[in-house]
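**Student:** Prediction below, plus the sequence it came from.
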Amino acid sequence: MEINKIETLLEKYFEGVTSIKEENELRIYFSSSDVAQHLIQYQLFFKGLDQSKKEQFTRIVPFYEQKRPVLWLSIAASMVVAVGVGSYAFLNTENTPSQSDLGTYEDPKVAFEATQKALSLLSNNINVGIESVLYLEEYQIAKNKVFKKPVRKQGS
C-alpha cells in the first residue's frame, strides 16, 4: 500500500471523516509488520484500539435497593405541621383584642379629642411631605435657569 495514501487516510481519520472501509484499511496496514518508520507511533495506537474492542466488563455490580421509610416520614411531617398549627392557634387566641379594645369611645368628648389628635398627627406628616416638594420646586427653577428654559410655576 502506498505511504501517501496511508498518510491521507490518517489525516482523514483524525478529522473524523473516514468511512468504515477506510478505517479497516488503516487497521490492516498497522497490524502488518511492514509499517513505515515515521508511522510506527500510530501502530501502537491502532493495536490499542483492537485490544480495547476485545475487553469486556466482567465485574458484577451489586444493586441494593434502599427502603425508605416514606410512611414514617409522612406521619412525622404531618405531626409537625399539626403541632405547629395547634400551637399557633393556641398562643394567638389570647392576643386577640376584645370588643372594648377596638378604639370605641362611650363619651363623645373623648372621641372628639382622640380624633383631633389623630388628624393633627396626620396634618404634621403631610406638611413635612409638602416642604420636601417645595425644595424640589426650587431645584426645578434653578435647573431651568441653568438650562435656559422658561420658568413654569405649579398650578399655572
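**Tutor:** Cool, the structure landed. Residues are numbered from 1 along each chain as shown.

**Student:** From here on, just use CA atoms for contacts and neighbour counts.
**Tutor:** Will do.

**Student:** any chance you could map the helices in this protein?
**Tutor:** 3-15, 20-31, 40-54, 70-93, 108-146 (DSSP state H).

**Student:** would you turn the ones you listed into a markdown table with mean neighbour count?
**Tutor:** Below are the helices of the chain laid out as a markdown table (neighbours: other C-alpha atoms under 10 Å):
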| stretch | mean neighbour count |
| --- | --- |
| helix 3-15 | 13 |
| helix 20-31 | 15 |
| helix 40-54 | 12 |
| helix 70-93 | 11 |
| helix 108-146 | 12 |
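
**Student:** how close does residue 77 get to residue 110?
**Tutor:** 52 Å (C-alpha to C-alpha, to the nearest Å).

**Student:** I should have written residue 7 there, sorry.
**Tutor:** In terms of C-alpha to C-alpha, residue 7 sits 107 Å off from residue 110.

**Student:** cool, and residue 47?
**Tutor:** 104 Å.

**Student:** show me the contacts for residue 10.
**Tutor:** residue 26 (C-alpha atoms under 8 Å, 6 or more residues apart in numbering).

**Student:** The one 3 residues further on now?
**Tutor:** With contact taken as C-alpha under 8 Å, 6+ apart, residue 13 is in contact with residue 23.

**Student:** let's bring in a second one:
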Amino acid sequence: MSNDSKESKHHEGDVAFIQSLAELLNASELSELSVKREYGEHDRLTVSLSKQGKQVVVQAAAPAYAPAAAPVAAAAAPAAGAAPAASSDDPASLPGVVTSPMVGTAYLSAEPGAAPFVTIGQQVAEGDTLMIVEAMKTMNHIPSPRAGTVKRILVDDGNPVEFGAPLMVVE
C-alpha cells in the first residue's frame, strides 16, 4: 500500500472519528472532551472538543499527512443582515452557492473593524475575493467562481466552517 493511500485512509477515518466525537458531545451533558490517537512515532491526531452554548467547537492538531485542520462547528448560523432562509430552503442546494473548500474560520473582512470584502446586493467579478477562510494560521482568500450579485451571506464573521459548508450565494 502506498504512503498516499495510507494517509488518505487515516484522514477519512479521522474526519469520521471527529464527527462522531462532536455528536457524542452534543448528545451528552459533557462540556469538554479531549482525545489523542497515536498512529506511530511521528503520526498522531489530537482532538479537543468543547461546548459553547448549543454549538460544539472542535480543535484538531493535524497529523503530518492531513491537508488542513482548524476549529470547526457542528452548524453555522446565517450572518447578521443576511436574507432569512425559508424553513425548507437548503442553502447548499441554491443556484450560485459558494461553498468552503476547507475546514477553518470564516472572515468577512481583511481585519477586525475593516469594511467587508462584499455586501449583499454588491456586484462581483469572477475571481473577486468574497471572504477569507483561515486554516492552520493561513489566510485563504475565497474567490467568486462567477460574475454576479451577492444575494446572501450565509456565515457570520469569525465563525467556524466545515468543508463544503455554504458560505454565500452569488447569482
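**Tutor:** All right, it came through fine. This is a predicted model, so every value here is computed, not measured.

**Student:** Can you give the structural similarity as a TM-score?
**Tutor:** Superposed pair, TM-score by TM-score structural alignment, normalised by the length of the first structure: 0.18. Supporting alignment: 46 aligned residues with a C-alpha RMSD of 4.7 Å.

**Student:** where along the second structure do the helices fall?
**Tutor:** Going by DSSP H, the second structure shows helices at 3-27.

**Student:** Can you show me the strands along it?
**Tutor:** 32-40, 43-52, 55-61, 72-73, 97-99, 104-107, 123-124, 129-135, 138-143, 148-153, 160-161, 166-170 (DSSP state E).

**Student:** For the fifth one, name the packing helices and strands.
**Tutor:** Applying 3 or more C-alpha pairs under 8 Å, 6 or more residues apart in numbering; DSSP states H and E, one finds that strand 97-99 of the second structure makes contact with strand 166-170.

**Student:** Next, the angle from the strand it packs on to strand 129-135.
**Tutor:** 170 degrees (axes from the mean of the first three to the mean of the last three C-alpha atoms, to 10 degrees).

**Student:** by contact count, what packs against strand 166-170 of the second structure?
**Tutor:** Packed next to strand 166-170 of the second structure, using 3+ C-alpha pairs under 8 Å, 6+ apart, are strand 97-99, strand 148-153.

**Student:** Next, format those as JSON lines and append distance to residue 12 of the second structure.
**Tutor:** Listed next are those as JSON lines, based on distance: least, C-alpha to C-alpha, whole Å:
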{"stretch": "strand 97-99", "distance to residue 12 of the second structure": "20"}
{"stretch": "strand 148-153", "distance to residue 12 of the second structure": "29"}
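
**Student:** Columns distance to residue 35 of the second structure and mean neighbour count on top of the ones you listed, output as a markdown table?
**Tutor:** Below are these laid out as a markdown table (distance: least, C-alpha to C-alpha, whole Å; neighbours: other C-alpha atoms under 10 Å):
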| stretch | distance to residue 35 of the second structure | mean neighbour count |
| --- | --- | --- |
| strand 97-99 | 29 | 22 |
| strand 148-153 | 34 | 21 |
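
**Student:** and residue 138 of the second structure, which of these is closest to it?
**Tutor:** With C-alpha to C-alpha, the closest approach to residue 138 of the second structure among these belongs to strand 97-99: 18.0 Å.

**Student:** Might you report the residue contacts of residue 47 of the second structure?
**Tutor:** 18, 34-36, 58-61.

**Student:** Now, of these, which are buried?
**Tutor:** 18, 58-61 (16 or more other C-alpha atoms under 10 Å).

**Student:** What is the nearest of those residues to residue 43 of the second structure?
**Tutor:** residue 61 (11.0 Å).

**Student:** Around residue 43 of the second structure, how many other residues sit close by?
**Tutor:** 14 (other C-alpha atoms under 10 Å).

**Student:** mind checking how far it is from residue 138 of the second structure?
**Tutor:** Distance from residue 43 of the second structure to residue 138 of the second structure, by C-alpha to C-alpha: 22 Å.

**Student:** so what's the residue lying closest to residue 26 of the second structure once chain neighbours are set aside up against?
**Tutor:** Distance criterion C-alpha to C-alpha, 6 or more residues apart in numbering; nearest residue to residue 26 of the second structure, sequence neighbours excluded, is residue 56 at 6.8 Å. For residue 56 of the second structure, the contacting residues are 22, 25-26, 49-50, 73-74, by C-alpha under 8 Å, 6+ apart.
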